[in-house]
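[1] need the 3D shape of this:
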Amino acid sequence: MAVKISDKALDHVIDEMIGVVENSKDEIFYISEGARTEHEQLVTELKETKEKVLKHIENGDQLEQKVYYSRQRLAEVSKYFDRYSEDQIRDVYEKTHRMQTKLAMLRQEEQILREKRDDLERRLINLSKTIERAEGLAGKVSVILTYLQDDFRQVNEMIENAKEKQAFGLKIIEAQEEERRKISREIHDGPAQMLANILLRSELVERSYRQGAVEEALAEIRSVRKMIRSSLYEVRRIIYDLRPMALDDLGLVPTIKKYIANIADYNNMKIDFTVLGEETRLNQKYEVAFFRLVQESVQNAIKHAEAREIQVKFEIRKNSLTMVIKDNGKGFDPKVKNEKSFGLIGMKERVEMLDGSLTIDSIIGRGTTIIIRVPYKAV
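    Next up, the predicted model:
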């Protein structure tokens, strides 16, 4: 049975892993710092020990020389025993014995110092290796921590984005089906009904004409003409909703002007449209994209934000296109994700397809400002 992990659970797991790795990194740091401190102390102690060893060697050599002369003196006294007094003989013997004892102790201390020196050198080598391994391990832990903090977060964001895109894709399919049903109903209830009525009226015209009722036939023809005009208007309206023909014929700016004028009149509200820069035709994909972005933004401001005033600014530069849609609606918190905010997701997708950026600045109760910037190079 498959186990489904929620976004919060994944975040919790990543946070736990980051916490463990950070603690491990701190422990490694403490070990490394402790080893460095001990290393510095041992370096100082080794230096002092080496100085003591040299001093003991020097003193031992000097004392050994003295012992050598003292033993020669003792040998001479022993050889000519009758020439010296008992006190002189005892003094030479005791002096030589003291120097020999002192030399033995000095050599023993020297040996202890040599062993201490060798031990300190071995400990320093091991500490150096420990510090080196700790630094290497700290570097690896830092890399792991970077992966956890950045790459794993990106993976989580990618999963969330993938979920959003999947939901958006499903919403697009639903919207397409809903749009098809809407168009089907509009055509069935509008032009199709009118065409059926026109067909019936044309039969009445033919019947009246055959019966010699010319005036009735002419009246029916005028009625049929009126119905044809109405049907043509409905067909054109449906086509305009699907894709404004003015967008292909006149371009983006005139189409937006006409759209804004119609929607402002229909909703009895104020919508200002300002164009900065040269009003020129753009690449078709940019015209379609920006028209749909204006449509979505204005519809959101009216339908969801309940705005009464909307400002739309469109700036055309040599290397960029910028559009700002500002309203005085009720606003929202952009940080709070709405699972049904597919309109904003769709806008973001359109802008990203053009390598642009979409910024939403909104405060609850103070309206919303949408800024769209897209790089553009006229062909």
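
[2] contacts, neighbours, all on C-alpha from now
    OK.

[3] which parts of the stretch 1-150 of the chain are helices?
    Listed in chain order, the helices of the stretch 1-150 of the chain (DSSP state H, counting those that start in this stretch) span 7-79, 86-146.

[4] which elements pack onto the first one?
    When you say that, I think you mean helix 7-79. helix 86-146, helix 152-187 (3 or more CA pairs under 8 Å, 6 or more residues apart in numbering; DSSP states H and E).

[5] give me that answer again for 6 Å
    helix 86-146 (3 or more CA pairs under 6 Å, 6 or more residues apart in numbering; DSSP states H and E).

[6] quick check: angle from the helix it packs on to helix 152-187?
    Using axes from the mean of the first three to the mean of the last three CA atoms, to 10 degrees, the direction of helix 86-146 lies 0 degrees away from that of helix 152-187.

[7] still on that earlier bit, closest one to D361 among the helices of the stretch 1-150 of the chain?
    Nearest of those to D361, taken as CA to CA: helix 7-79 at 25.7 Å.

[8] now do that closest one against helix 86-146, angle only.
    Put simply, helix 7-79 runs at 170 degrees to helix 86-146, going by the same axes, to 10 degrees.

[9] which of the three states applies to K313?
    For K313, the secondary structure call by DSSP: H, G, I helix; E, B strand; the rest coil comes out as strand.

[10] for it, the count of nearby residues, please.
    Neighbour count of K313, defined by other CA atoms under 10 Å: 15.

[11] circling back to that earlier point, and A175, which of the helices of the stretch 1-150 of the chain is closest to it?
    With CA to CA as the criterion, A175 lies closest to helix 7-79 of those, at 26.8 Å.

[12] go through the helices of the stretch 1-150 of the chain and name the closest to D272.
    Nearest of the helices of the stretch 1-150 of the chain to D272, taken as CA to CA: helix 7-79 at 42.0 Å.

[13] for the residue lying closest to Y209 once chain neighbours are set aside, helix, strand, or coil?
    Among residues not flanking Y209 along the chain, A217 sits closest, at 5.7 Å (CA to CA, 6 or more residues apart in numbering). What three-state DSSP gives for A217 is helix.

[14] tell me the SS of T274?
    T274 ends up strand, using three-state DSSP.

[15] so what's it up against?
    Applying CA atoms under 6 Å, 6 or more residues apart in numbering to T274 gives the contacts K313.

[16] could you report the distance from it to E315?
    From T274 across to E315, the span is 8 Å (CA to CA, to the nearest Å).

[17] picking up where we left off before, for I198, see how far away the residue nearest to Y209 is.
    In this view, A217 and I198 are 13 Å apart by CA to CA.

[18] pick out the residue nearest the middle of this structure.
    The centre of the chain sits closest to Q154, judged by CA atoms, centre = their mean, with a distance of 6.1 Å.

[19] for the comparison step, fold the sequence that follows:
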Amino acid sequence: MTEQKLGDKALDTIINEMVDTVTNSKDEIFQISEDSRNEFEKLSQELIDTKRQVHTLIDDGDKLQQKVKFSRMRLSEVSKQFQEYSEEDIRQVYEQTHALQMDLSMTREKEKQMRERRDDLEFRLRNLEDTIERAEGLGGKISVVLNYLTEDFKHVSDALEDAKEKQQFGLKIIEAQEEERRRLSREIHDGPAQMLANVMLRSDLVDRTYRERGIDQAMAEMKSLKKMVRSALYEVRRIIYDLRPMALDDLGLIPTLKKYIATMEDYNNVRITFQPFGKERRFETKYEVALFRLLQEAVQNALKHAEATEIKVKVEMTHNATTIIVKDDGKGFDPSEKKEQSFGLVGMRERVDMLDGEMKIDSSPGKGTMVTILIPING
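    Model (predicted):
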């Protein structure tokens, strides 16, 4: 009994130290985010001013180039008919032409320097934007970890029988949160962040194309830019869905699934049909979230791995259970073969087991896949 108390006291000390460390880390990340945001706003304004100066220098250079052209023509005319002009007239025309050429050379040099400054600012802004996004994502995940450490983890700890079980459970929670934070950070960095950086570059290219190659080429670039923005919007929506669809709390399971499947069908160019059966009703949050995640994972597997052209989704609600069926016409696989990176199916099985449900996978190479999940729900 004494060893049990000593173990609990030691564990509480560890938890308190972890809370302090995580809290300090959160404050530091917040400060990094704020500093980066302030620098981002400052550089953004400087970029706007620099672009304005580049445009002004381009216009000035074009006007000077036209003046140099006319001045050279005038000088050529005077040189050919020098007997009709005085030496002073010829000298003035020559000096004027030389002065205009010097002004044009200086203006072009300034334009080159401002272009380099503009490109450097855009590069720094992209890096700052990436830093801000990662800091915000990291801060959100740390808040979740901190919540577990300060509230949920302590409540769970009180229910466990000994210090060893509490330590193992806590480590699993932290490990899972760290992995989720890395995944989300990686998805944002590789997806929307990269796409938005490309949008910034392409938007500048549209302006340059309009000036150099005309409105038709510029419109073509605008259409390409629109596709990039659409892709970035899809990635953002997908990440939000992965975190937690807000409609789930407000509208319930069936309307949220309809919206999710419509979005997946629209952006993946794959036919997905959805058929709900039974009387629609609301469940406890843990059941609605679990059912949504299970169906989401099954659909994502069909889209990413099965190379399916059609996916059929059915959800049946009865008075004591809910059944989910996801069937695709993809390449299929052998369920008896264990794959090194089949974490999706492992996670689905663990979630089903936690809800005392059943999960069955019918598949074979070349004959598609059907996933059937039954979750008992009473009341």
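
[20] now the TM-score, please.
    Here the TM-score for the pair of chains, by TM-score structural alignment, normalised by the length of the first structure, is 0.42; 180 aligned residues with a CA RMSD of 3.5 Å.

[21] burial count for L243 of the second structure?
    A total of 11 residues lie near L243 of the second structure under the criterion other CA under 10 Å.

[22] ok, T13 of the second structure next?
    T13 of the second structure has 12 nearby residues by other CA under 10 Å.

[23] just checking, what packs against the helix or strand where it lies?
    For T13 of the second structure, the host element (DSSP states H and E) is helix 2-80. Packing partners of helix 2-80 of the second structure (3+ CA pairs under 6 Å, 6+ apart): helix 87-147.

[24] could you give the angle of the helix it packs on to helix 2-80?
    Going by the same axes, to 10 degrees, helix 87-147 of the second structure makes 170 degrees with helix 2-80.

[25] show me what secondary structure element comes after helix 87-147 of the second structure.
    Toward the C-terminus from helix 87-147 of the second structure - assigned by DSSP H and E - lies helix 153-159.

[26] can you list contacts of that following helix?
    Contacts of helix 153-159 of the second structure (CA under 6 Å, 6+ apart): K166.

[27] 10 Å instead?
    With CA atoms under 10 Å, 6 or more residues apart in numbering as the contact definition, helix 153-159 of the second structure has outside contacts at 8, 11-12, 15, 145-149, 151, 163, 165-167, 169-170, 173.

[28] next one: stretch 193-200 of the first structure
    For stretch 193-200 of the first structure, contacts defined as CA under 10 Å, 6+ apart pick out 186-188, 191-192, 201-205, 220-221, 223-228, 230-232, 234.

[29] over to stretch 7-15 of the first structure?
    Contacts to stretch 7-15 of the first structure, defined as CA under 10 Å, 6+ apart, come from residues 6, 16-21, 148-149, 152-153, 156-157, 159-160.

[30] distance of V67 of the first structure relative to E109 of the first structure?
    V67 of the first structure is 18 Å from E109 of the first structure, by CA to CA.

[31] neighbour count: those two, which is higher?
    Set V67 of the first structure next to E109 and count neighbours by other CA under 10 Å: V67 wins out with 21 against 16.

[32] surely that one and E94 touch.
    No. Between V67 of the first structure and E94 there is no contact under CA atoms under 10 Å: 11.7 Å.

[33] returning to that earlier point: overlap in contacts of T274 and E315 of the first structure?
    323-324.

[34] before we move on, the earlier item: chain center to the helix holding T13 of the second structure, what's the gap?
    Centroid displacement of helix 2-80 of the second structure relative to its chain, using CA atoms, centre = their mean, to the nearest Å, is 19 Å.

[35] same check, this time on stretch 24-38 of the first structure
    Taking mean C-alpha positions (CA atoms, centre = their mean), stretch 24-38 of the first structure and its chain are 31 Å apart.

[36] again, but for stretch 219-235 of the first structure
    Centre-to-centre, stretch 219-235 of the first structure and its host chain are 59 Å apart (CA atoms, centre = their mean).

[37] so which of the helices of the stretch 1-150 of the first structure is nearest Q166 of the first structure?
    helix 7-79 (15.4 Å).

[38] what comes up buried for stretch 62-75 of the first structure?
    By neighbour count with 16 or more other CA atoms under 10 Å, stretch 62-75 of the first structure contains the buried residues 63-64, 66-67, 70-71, 73-74.

[39] contacts for it?
    56-61, 76-81, 89-104, 106-107.

[40] so which bits of whichever strand or helix holds I375 of the second structure are buried?
    Per DSSP H and E, I375 of the second structure falls inside strand 369-376. Neighbour-count burial for strand 369-376 of the second structure flags 369-375 (criterion: 16+ other CA under 10 Å).

[41] packing partners for that strand?
    helix 285-304, strand 310-317, strand 321-328, helix 343-354, strand 358-363 (3 or more CA pairs under 10 Å, 6 or more residues apart in numbering; DSSP states H and E).

[42] starting at the chain centroid, how far to that strand?
    With CA atoms, centre = their mean, you get 31 Å for strand 369-376 of the second structure.

[43] now distance to L170 of the first structure too, for the helices of the stretch 1-150 of the first structure, in CSV please.
    Below are the helices of the stretch 1-150 of the first structure laid out as CSV (distance: least, CA to CA, whole Å):
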stretch, distance to L170 of the first structure
helix 7-79, 20
helix 86-146, 35
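
[44] closest one to G343 of the first structure among those helices?
    helix 7-79 (22.6 Å).

[45] run the chain-centre distance for the closest one.
    From the chain centre to the centre of helix 7-79 of the first structure is a distance of 48 Å (CA atoms, centre = their mean).

[46] quick check, Q275 of the second structure in a strand?
    Yes. Judged by three-state DSSP, Q275 of the second structure forms part of a strand.

[47] excluding its backbone neighbours, what's nearest it?
    Spatially, and ignoring its direct neighbours in sequence, Q275 of the second structure is nearest to K314 (4.8 Å; CA to CA, 6+ apart).

[48] against D328 of the second structure, how distant is the one you found?
    Taking CA to CA, one finds K314 of the second structure at 12 Å from D328 of the second structure.

[49] those two: who's more crowded?
    Counting neighbours by other CA under 10 Å for K314 of the second structure and for D328 shows that D328 has the greater number, 26 against 16.

[50] who's in contact with M227 of the first structure?
    For M227 of the first structure, the contact set (CA under 10 Å, 6+ apart) comprises 191, 194-195, 197-198, 201, 221, 233.

[51] got it, and I90 of the second structure?
    74-75, 78-79, 82, 96.
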